[in-house]
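Student: the sequence and its predicted three-dimensional model are supplied below.
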Amino acid sequence: MYLKQGDLFWGMDKGFVKEAMSATTKVNLEEGEVAFREGDPADSFFILVKGRIKLTLGEKSREVYVAYEPGEIIGWSSLIERDTLSATARCLEPTILSKVDRQRFLQILKKYPADKATLFQRVASMLGSRLVHLYPSIA
């Protein structure tokens, strides 16, 4: 499966990767479909396997980012234990996601503290890259 080969889980404990994969569900979406909406419960996050997803904010659906790299996390609000998702994610083409259950994943992370630290460093790096991408549009 993708998760084992992607940068997000590269070099991590095989047991952790296996358990993380067990917490995922494959989601196939068509162009124009919404994976989640701003304000939805933050009970899961998604890892992009294939496709492109536009993330928008607010009533005017202001585009803030387009996820297109396999392994990118969307819906990451659930990883920082927010109650609701902060953006709407709409597919720009046929897309495959791995949906990861928040509670199961957080329980798995408790058993693998070194991998938890590595994962959050990688997520922080991913989010930093998004901010760099976003900066020109808000400056």
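Tutor: Looks like it came in fine. Numbers count the residues shown, from 1 in each chain.
Student: going forward, measure contacts and count neighbours with C-alpha atoms only.
Tutor: Noted.
Student: excluding its backbone neighbours, what's nearest residue 63?
Tutor: Among residues not flanking residue 63 along the chain, residue 56 sits closest, at 4.3 Å (C-alpha to C-alpha, 6 or more residues apart in numbering).
Student: do residue 109 as well
Tutor: Once flanking residues are discounted, residue 109 sits nearest to residue 116: 5.4 Å by C-alpha to C-alpha, 6+ apart.
Student: where along this structure do the helices fall?
Tutor: With DSSP state H as the criterion, the chain has helices at 2-5, 14-22, 102-111, 113-138.
Student: check it against this one:
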Amino acid sequence: MLFRRQDPDYQKFQSSICIRCDEFIQDTENGIKDNKKLANIWGIIHILLGLATVVLSSITTAITFYDQSDSIVLIPLLATVSAACLTFLNPSRREFKRRTAYIKFKNLNNRFKDLKLGVENSKLSKEDMLDRLANLSERYEIITEDLKPSVD
């Protein structure tokens, strides 16, 4: 409807929705950046701990067959610590969680940009703008809630 562009109340409402979209766009861009970085860090930790466990366990096995003395304790100890860290930290799960969040934030960021374009072009009613913003806000809250530390 053409009258919307002339209506000051509609323009004020439209402007406030655009500002809120910009805030969410910035928040989701931060989420994209942070989760990608954390996923990469957990991926590297997973690879390093896994390699250390395999190499140290292999050395321990080889030493067991070739050297019957009890004097070599450091290598098996390191293998055990590495395996324990791999199990306790569970970096593969943490990496997956962050990669999933990265994808969700990226998707949500695009939805907020789409909403902003629709609002700026006056193609949406006030009710439609509010419904879409509320829906996207709820999705944002769900993603951020899933990222909170949990005891599992």
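Tutor: Looks like it arrived, so ask away. Nothing here was measured: the structure is a model prediction, and the numbers come from that model.
Student: quick TM-score on the pair, please.
Tutor: Once the chains are laid over each other, their TM-score by TM-score structural alignment, normalised by the length of the first structure reads 0.30; 62 aligned residues with a C-alpha RMSD of 4.4 Å.
Student: re the thing from before, dump the helices of the first structure to JSON lines, plus mean neighbour count and distance to residue 74 of the first structure.
Tutor: Conversion of the helices of the first structure to JSON lines gives the following (neighbours: other C-alpha atoms under 10 Å; distance: least, C-alpha to C-alpha, whole Å):
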{"stretch": "helix 2-5", "mean neighbour count": "16", "distance to residue 74 of the first structure": "14"}
{"stretch": "helix 14-22", "mean neighbour count": "16", "distance to residue 74 of the first structure": "16"}
{"stretch": "helix 102-111", "mean neighbour count": "16", "distance to residue 74 of the first structure": "13"}
{"stretch": "helix 113-138", "mean neighbour count": "13", "distance to residue 74 of the first structure": "10"}
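Student: now distance to residue 88 of the first structure too, for those helices, in JSON lines please.
Tutor: Shown next, in JSON lines, are those (distance: least, C-alpha to C-alpha, whole Å):
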{"stretch": "helix 2-5", "distance to residue 88 of the first structure": "23"}
{"stretch": "helix 14-22", "distance to residue 88 of the first structure": "24"}
{"stretch": "helix 102-111", "distance to residue 88 of the first structure": "18"}
{"stretch": "helix 113-138", "distance to residue 88 of the first structure": "16"}
